[in-house]
Structures are given as structure tokens and as C-alpha cells.
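In: sequence first, predicted model second:
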Amino acid sequence: MIIQPTSLAAMTWAGAASGTAAESWRVGAMLSARPLGMGEQGRMVLQIGALTVEADPLGIPLPSQFQVRVLAMGNPPLLEIIAGAGADPLVQRALRERLPQQNGYAPLLATLGALAQRPVVRQLPPEVRAALALLDQGVRTPQDLTRADGLREAIARSGLFLESELAQPRANPLPLGEEDFKGVLLRLAALLDRQPRLPAHVPASGADTPPPLRQRGLQAQPRAPLPLPLAEAPTEDDVGQLLARLRGDVHAALARIEIAQLDAAAAQAWMIEIPLQGAHGRDVLQIHLEHGQDTEAGGHTWTLGFALDLPALGPVQGELQLRDLRLNVRLWAERSATTERLERQFTPLRQRLAASGLQLDQLSCQTGLPQGHGQASALLLKATA
């Protein structure tokens, strides 16, 4: 988060930067902090040490007093809030290690789809082909996700819950690693790491996709082009480049899953991504699932948000809020033509919801994607003079 000093603190900040308060701002130092309220422009006003600074709202309550750790100096210095379970230093360190490594699923899915249609796959080692086949089986179809049991299965096998499932006794004789998306990625990564004559570190290909952190909100992710041509008759060097590309994309996808797992460690909320078989390509469905309490009426609430970028529809987002049997549905579409298409489905949707026993309080669709962030923070602060 970028923090701008208030006008009242400008001289104090200048003094800290010039060295008069440098000792208290050394790397690793712990500073006392407290919230002072909201500024004129809707920003939080915080006192950190001797400085008064403004910050974008975190979206989570802060205690009346807390501490921050100086992670890096310079302009801007980097501060870490030490407050609550979400600021577990081990979790925060693990997050910082994986954030530079992660990337979205789209590049991996593009390679996987191309390999399935080209003879180059026959030149890959047999064990790699078998692992790729398992990975391909983990790509869900739209028919899978339109059934309640299919969606439940896709979420359970998304990779986010692998370790908790491994800790439970299982009646299914099929190894969990052959069902779970993260388990298959781990198996494929181990096989690719053992391939000879591959570079030790291969960066992920494709665009830098924002990490699946709750405070970033939902991110509709388009398909990725395939930058590496998969020739019909590749040379041995071409196969080596392909394996190196695969390894980079697999490790980036694994880092992405682990970021979502770490981010969910201290909250009843999950960011889940499901590979989806679309028309002439693969897409990524992102889901935000959160369980909470209704502070006004009591009882429990469930919120399910989703984001999807389909070539025929463009980016689409939605949010479903369920309180007991009362349901609110809000949709957003970047294209006005997509808004019209969705609104034409409202009547049959209302009928299906009424038949299921739910009371629909709101059903709407707006053109333009929602702005803003989620209700959590990674608790990493950047202060700028």
C-alpha cells in the first residue's frame, strides 16, 4: 500500500529521511503506530513513530495501537504491520518469496491445449506425457460447473485444500495426487526438474497476472497467446525449449496456488481458480468464497464472487450474497452487448431460483466492471515522501 505523508508531517518526514530520526527507522526496527481517523480525501490517518501519514483504507479494522516493522529503507521505505494472525511473520515471509515467482494459469493452459493437438507431444518423455494427461483431465467443462456437485468437486480439487485432504482418512482408492490440481502440478514439476540439459531457472512465460490475493479483489483473466511455436516437426532443441517453458509455467502456477493458500490461512475466505474448457481454448474461472456473520440480523452469510473472461462475452464478474434463504445477485459486464445478453436470461433465472426455494431480493447487471479492492490486506506498507 502506498502511504503519502500529510502536510503536517512533511517536515518530520524530511528530518527522518535526512538522518535526524534515521536510527529509529533502521531496517528491522519496530515502530509504534496508531490510527488517528480519516482524512479529508477518505484516507486513513496513521501515526507511525514520530510521523503522521495518510494511507488508502486497509478494509480491515486496526487496533487502537499496533506495531510496524521496517523491512526496507530508501524512498519509499517498506513497512509491515504486526497485528493479528494475518501478520504471522512466517506467512508473510512465505508470501514475499512466492509473489515474484507466480503467474496465472493462462500460459500453462495455452501450452497444454496446443500440445494435445500436435505431434510434438510424442517426443516428450513417457512419464511427462502421463502427467500432462492427468493435468488435462483436471480442466473442467462448463457442464461440470453448472451442476452443484460438479462445482463442489471442482472447488475441492482446485489445489487449495490438498494438504488438508491428505490429512484425512480416505475411502477413495484413487490417489489424491491424481485428482487434485496442485497434486498433479507437483508431480509434473518434479518430473520436469529431473529432465537433463534444462536451464536451472526458467521464468514463467506470458503476461504478469496479478496474484490471487483477497485484498486485490477478483481479476478476470483472458486467454494467453502461445509465444513459442510448436512446430509440426520439432528438433531436439525445440523439445528442450518446450520442456523448459513448461517447467517455468508449472512452477509459476504452483506458486500461485500457494499464495492463495497462505492468504486464506487467517480468514474464512478463499480465492479459488478453476481451469475451464471453453470454445477453441481454455479459460480461467476465479471464485471468491467467503463465510461471515450478519451483524444486523444475526445468522450466517455466504458470499460467492466470480470473474471470467470469455472471448465471446469479454470480462464478466458477479457476486451472490446468501443470507438464510434470501439471495442478492449482482452482475457486471465490460461490454454493453454482454449486459443485454445476460439480462435476457433473467426471467428463466428467476423461475429457477423460485423453484429452488430461494427468495430473490436483487438481480441486476451493470455495464462496466466494479472498481475497488477486497476487504483484506496483505499488511505490507510502502511509505513515500
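Out: Thanks, I have the structure now.
In: going forward, measure contacts between C-alpha atoms and count neighbours the same way
Out: Noted.
In: ranges for the strands of the stretch 101-250 of the chain?
Out: With DSSP state E, counting those that start in this stretch as the criterion, the stretch 101-250 of the chain has no strands.
In: all helices for the chain, in order.
Out: Secondary structure of the chain by DSSP state H: the helices cover 10-18, 89-98, 106-115, 126-137, 142-145, 148-156, 162-166, 181-193, 236-263, 336-343, 346-355.
In: looking at those, spot the one closest to residue 277.
Out: The stretch from the helices of the chain with the least distance to residue 277 (C-alpha to C-alpha) is helix 142-145; that distance is 7.0 Å.
In: buried stuff in the closest one?
Out: Buried residues in helix 142-145, defined by neighbour count with 16 or more other C-alpha atoms under 10 Å: 144-145.
In: from what I see, residue 111 and residue 226 are in contact.
Out: Yes. Using C-alpha atoms under 8 Å, residue 111 makes contact with residue 226 at a distance of 6.6 Å.
In: more crowded one of those two?
Out: Legend: neighbour count by other C-alpha atoms under 10 Å for residue 111 and residue 226, higher for residue 111 (21 against 17).
In: which strands or helices does the longest strand seen in the chain pack on?
Out: If you go by DSSP state E, the chain has its longest strand at strand 281-293. Under the contact criterion of 3 or more C-alpha pairs under 8 Å, 6 or more residues apart in numbering; DSSP states H and E, strand 281-293 touches helix 106-115, strand 269-278, strand 300-310.
In: burial measure for residue 357, as a count.
Out: Around residue 357 there are 10 residues (other C-alpha under 10 Å).
In: how close does the closest residue to it other than its chain neighbours sit to residue 319?
Out: Once flanking residues are discounted, residue 357 sits nearest to residue 325: 7.4 Å by C-alpha to C-alpha, 6 or more residues apart in numbering. Using C-alpha to C-alpha, to the nearest Å, we find residue 325 at a distance of 16 Å from residue 319.
In: ok, these two, which is more surrounded?
Out: residue 319 (18 against 11).
In: the more buried one against residue 307, yeah?
Out: No. Here residue 319 does not reach residue 307: they are 9.1 Å apart, not a contact under C-alpha under 8 Å.
In: list the contacts of residue 278.
Out: 141-142, 310 (C-alpha atoms under 8 Å, 6 or more residues apart in numbering).
In: out of those residues, which one sits closest to residue 161?
Out: Nearest member of these to residue 161, counting by C-alpha to C-alpha, is residue 141, at 20.7 Å.
In: take a look at this one as well, against the first:
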Amino acid sequence: MSEINFAFPPALTGATSAAGGLTPHTLRVLTSLEGLLNPGQQLQAQVLARLETAQGQQLSLRLTLADGRSVTLDALTARQPELASGTRLQLTALSDNRLLIETPPGAARPLTRLDLPAGSLLQARVLSSTPAGNLQQIVAQLPDGRQLLLESARPLPVGSLLNARVLDDRSLQFIGPDARVQQLDLLQQLAGQFARQSPLSALFTALRALQGQPLPPPLQASVERLLNSQPSAAQLGDPRQLAAILRNAGIGLESHLATGQAGALDNDLKANLLRLLGQLSSFNPTTALQTPAGSLLLATLPTLARQVLGALGQRPERQPGLNFPLPSQRLEGLENPSLQLLLKLAAGAVARVQSHQLASLAQATTSAEGQPATVLQMEIPVRDLPTPVQLRLRGEDEPPGKRNAKQRARQWKIDLAFDMEPLGPLQVQAQLCRNQFSGQLWAERADTAELIGRELGELRRALGEAGLEIGELDCQRGTPPAAPAASLETNWIHVTA
């Protein structure tokens, strides 16, 4: 950063007091400041003690210098306004051993609680960091000028920027620079994969069109393996088979390989897609597939600098790959696919699975309440369904304010999106916690919404027989409303490209 030049504050004129020309907003230090402070230099101070004298108020001050050092010295000031012990001041050094009070008493005191929604992201600049027993007492300033009074187990450099997430009205969670860079890299990769993805249904439609046609044996084996790995709708109703289907949805491929479970990947969706892609590439060597590293070119240096220097990460609604469900698109020419089209669809299907994997990681940082979350997002191609079933599982602990740590239970949120005839597109949002189940269904067709509404009693009965306590259960026509507006982001640096 370039140096910022400014003019020294002029000496204050106007009314004086009996304390030798002291104004209400200046201090006269009783020891020399030469070699300690230069005129124009800014610093923080805290009043440790106050004594009334004939010349005014004699204060014992603890100064926090720009390099983080603390110095204690005595100073005189006018009797008005009164500076009580514990008062925090922002000062600017003047000539003749004088200090200008930039934030005189009467200004707003530092906030000790925040009226912000849990999960909000904010940024503040550290003004002072002083020991207070085993903790550090920190004063930080928000971009709008308000100050926060914080306690931390470790000191923070004066002048540094801190990024934090609001846990509740009295707690913040610091976000380290490394975590921010990792989140940026994750979002960049997600943007690249999402741009290349294509629906799994398009690939399976094209592969079914190839059945009965002469194909090279290795390619034929890859096609048959992928088609045969599709479960039926009946299998989704069996708990054991459903568990196996979820394990084979492709999102755990890398984990299985890392733990030496390569033998369990015969039915893994992503593994079979990669096998098919390899076979197609061998028959079309002139085609160069895009690599995941190419997505990194989407990031520009100003974007990276903005993220690292303090702008908060992209909000979920601005990142298309984080929307649920992932959109479908209609493609032409699937009845008689060419090798070139098959190669494109296979590469797009792999990118589709990877979009789900990256979206799971991006959403698993913390919940809206700041609690650690586990997110599994996947897509399951099902025989006889026009589009795969999209599923998102999110598990998070109950907010800490509700129960103590031993009593807090795991909350599970389930999102489903699927399409079956004659019902048409359906979406489900459900919550499960402590055996209590509630859910909301959306049907795009009016007759389907009416049918489900009439059958909700039967659904409630079946869930009750399964041992669940049923809360709200409803069905509406349309699609779920958009996600709520992102929580407040408070930044020093804000750039809109």
C-alpha cells in the first residue's frame, strides 16, 4: 500500500480553562513525548485513574502505540468534560507535549453486544489490544465508525483487520485469512465445474439410444455398467438399499480411494462416469477435454486481492452452483448421438457430480446460526424417471442458546427434488430433530398439489407408525420460495464489478 499523507491538526483555539490554556479536548503530558510520538501520529489510550487538582484533571493513561507497545504516563486536562476511569480515547499527537482527543466523552461508547442476525459477517479494524487478566481486551472499529469492545484469548495487532462471523449477540467467530483463501478457491472451482456441467438425464438418454447398436467391447461394457447401476424407484424405499445407493452416488469417490477402498467402486456413479469418459476419449484422441485447473482462470487478481484483504466471500445466492436443485436443460440430438456428443455429455456429467461435491463443501462451513454443519448433496439417476432425484442432507447442532452442550441434538434438514409421471415436478423440504418431523411439499401442477393435499393424512399416519412425532405438514402449488436475503455484510473494502 502507498503511504497516506495528511496535514497535522492545527492547534485548537477558543475557550480555555484554568489549566494553563488547556481546552476540553486536549491533554498536556507531564513527561516528554520526544522520541515516543511524532506530531500527527494517532494512538489509543485508556484512563487508568483520575485525580482532581487545582490545574484540572490529572490522568494516569495507558497509551497503545502503533507497534503494539503499551506505555503508562500522566497528563493534565480540563475539568470538563469529566474523564472517568476506564474511558477509552483516540488521540492524535500535537506539538509541545499535547495530545488531541479525537473521540471525546459523550461520543458513543464501544458496543458490548451486537444487534445482528446470527451468521452475519463483519469486518473491523483493531484500535487497541490490552491485557485484562488472562484475556486481551480489544477495541475494534466497524467501517461505519461504531466501536466494539471484545475479549480474546490472544492479542491482535493494532491496525489489523479482523473478519468474523456473528454467533450470537455477544459472541464472534474469527475467520482466518487461510480459511478465506480456501473458501475463495473452492468457490472458483465450483464456478468452473458448474459452467461445464450438463444434466445426467441427457447422458443416460443418449446411452439408452445406443443399446442394440454395435460398439467396441470396452465401450459397450462401460455403457452397460453405467446403465445397470441405476436403481429402481422401488429400491429407494428399502432402507438398506437406499444406504448403498447414497454411498454409490459419486460424492465419496475420492474418500474411498484415499482409504484404499478401490474395490468398492464397481457401482460408484462418478467412477463409472470416469471409466466411460476414458473409453470415449480413447476413440477420439483429437478432442482435448477441459481440465479442472482451467476454472482457476476465472479468478482475476483484483478479485483475489479483494477477498484476501477483507471483502467477504460471495453470498450463496450469487453463486449459481450453490442453488438447489441444480437446473436441468434440454439438449437436442440425443436420439442418435454422435461420438463427439457422447464425449461432451460424459464430461458434463462428471462436472455435474463434481458440482454437487463442491457445493457440499461450500455449504458445510457453518450453519446460519454459526454452528458446524455437515452437508451432503447428490444426484441419483433412477430407472423410469425422466430426471434424477436430487437430494441434499444438512446436519447441524441446535443453537447453543437453547440447550447446554450435552443436551443439544443434531438437526437434519432434507431437501428433495424429483420428477415422475403423472405427478410432474415435486420438491420436498423436511426437518428432523429429536424424533420430531415437519415437512413442506411443493408441486408444480395444480391437480398434483390437490391430490397430495388430500393424501397428507395418510402420510401423517405412516410417519407416525414409523415412530415419528409429526409437526407441520403441508403441500402447496409452485416451487419453494427463494432463499432469504443474505445477512448483513460489513466491509472496509467494497467493490462491485
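Out: Looks like it arrived, so ask away. Just so you know, these numbers come straight off a predicted model, no measurement behind them.
In: what TM-score do we get after superposing?
Out: Scored by TM-score structural alignment, normalised by the length of structure 1, the superposition of the two chains gives a TM-score of 0.65; 294 aligned residues with a C-alpha RMSD of 3.9 Å.
In: on that earlier part again, and the contacts of residue 278 of structure 1, which is closest to residue 87 of structure 1?
Out: Nearest to residue 87 of structure 1 among the contacts of residue 278 of structure 1 is residue 310, at 36.1 Å by C-alpha to C-alpha.
In: ok, the residue positioned nearest the centre of structure 1 - contacts?
Out: With distances taken as C-alpha atoms, centre = their mean, the residue of structure 1 nearest its centroid is residue 212 (1.0 Å). By C-alpha under 8 Å, 6+ apart, residue 212 of structure 1 lies in contact with 218, 256, 259-260, 271.
In: follow-up on the earlier one: right, and the helices of structure 1 - which one's nearest residue 374 of structure 1?
Out: Across the helices of structure 1, residue 374 of structure 1 has its closest neighbour in helix 236-263 (12.4 Å, C-alpha to C-alpha).
In: name the residues that touch stretch 417-431 of structure 2?
Out: Here stretch 417-431 of structure 2 has contacts from 325, 385-391, 411-416, 437-445, 448, 479-480, using C-alpha under 8 Å, 6+ apart.
In: 6 Å - rerun?
Out: 385, 389-390, 412-416, 437-444, 448 (C-alpha atoms under 6 Å, 6 or more residues apart in numbering).
In: now do stretch 186-196 of structure 2
Out: Residues from elsewhere that reach stretch 186-196 of structure 2 (C-alpha under 6 Å, 6+ apart): 295, 321, 348, 351, 355, 358.
In: mark which of the contacts of stretch 417-431 of structure 2 are buried, thanks.
Out: Buried subset of these (neighbour count, 16+ other C-alpha under 10 Å): 389-390, 412-416, 437-444, 448.
In: between the residues you listed, which sits nearest residue 257 of structure 2?
Out: Among these, and counting by C-alpha to C-alpha, the member closest to residue 257 of structure 2 is residue 390, at 24.2 Å.
In: just checking, that closest one touches residue 376?
Out: No. With contact defined as C-alpha atoms under 6 Å, residue 390 of structure 2 and residue 376 do not form a contacting pair (10.8 Å).
In: now do the contacts for the nearest residue to residue 5 of structure 1 once chain neighbours are set aside.
Out: Leaving out its chain neighbours, the residue that sits closest to residue 5 of structure 1 by C-alpha to C-alpha, 6+ apart is residue 53, at 4.0 Å. Applying C-alpha under 6 Å, 6+ apart to residue 53 of structure 1 gives the contacts 4-6, 45-46.
In: so what touches stretch 205-215 of structure 2?
Out: Under C-alpha under 6 Å, 6+ apart, the answer for stretch 205-215 of structure 2 is 334-335.
In: what about that stretch, how long is it end to end?
Out: 17 Å.
In: and that stretch, what's buried?
Out: Neighbour-count burial for stretch 205-215 of structure 2, counted by 16+ other C-alpha under 10 Å, picks out 206-207, 210.
In: I'd like those laid out as a markdown table, including distance to residue 261 of structure 2.
Out: Supplementary listing: these in a markdown table, determined by distance: C-alpha to C-alpha, whole Å:
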| residue | distance to residue 261 of structure 2 |
| --- | --- |
| 206 | 31 |
| 207 | 28 |
| 210 | 32 |
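In: out of the residues you listed, the closest to residue 26 of structure 2 would be?
Out: Nearest to residue 26 of structure 2 among the buried residues of stretch 205-215 of structure 2, with distances taken as C-alpha to C-alpha, is residue 206, at 80.3 Å.
In: quick one: map the closest one onto structure 1.
Out: Matched to structure 1 by TM-score structural alignment, residue 206 of structure 2 sits across from residue 111.
In: swap in residue 274 of structure 2?
Out: When structure 1 is aligned by TM-score structural alignment, residue 274 of structure 2 is paired with residue 186.
In: quick check: its match vs residue 134 of structure 1, distance?
Out: 12 Å.
In: repeat for residue 362 of structure 1
Out: The value you get for residue 362 of structure 1 to residue 134 of structure 1, if C-alpha to C-alpha is used, is 41 Å.
In: who has more neighbours out of those two?
Out: The neighbour comparison of residue 362 of structure 1 against residue 134 (other C-alpha under 10 Å) goes to residue 134, with 20 against 12.
In: now do the contacts for residue 72 of structure 2.
Out: Applying C-alpha under 6 Å, 6+ apart to residue 72 of structure 2 gives the contacts 61-62.
In: sec struct for it, please.
Out: At residue 72 of structure 2 the chain is in strand, as set by DSSP: H, G, I helix; E, B strand; the rest coil.
In: most neighbours, which of the contacts of residue 53 of structure 1?
Out: residue 45 (23 neighbours).
In: nearest residue to it in space, ignoring adjacent ones along the chain?
Out: Spatially, and ignoring its direct neighbours in sequence, residue 45 of structure 1 is nearest to residue 54 (4.5 Å; C-alpha to C-alpha, 6+ apart).
In: surely that neighbour and residue 2 touch.
Out: No. Judged on C-alpha under 6 Å, residue 54 of structure 1 makes no contact with residue 2 at a distance of 8.9 Å.
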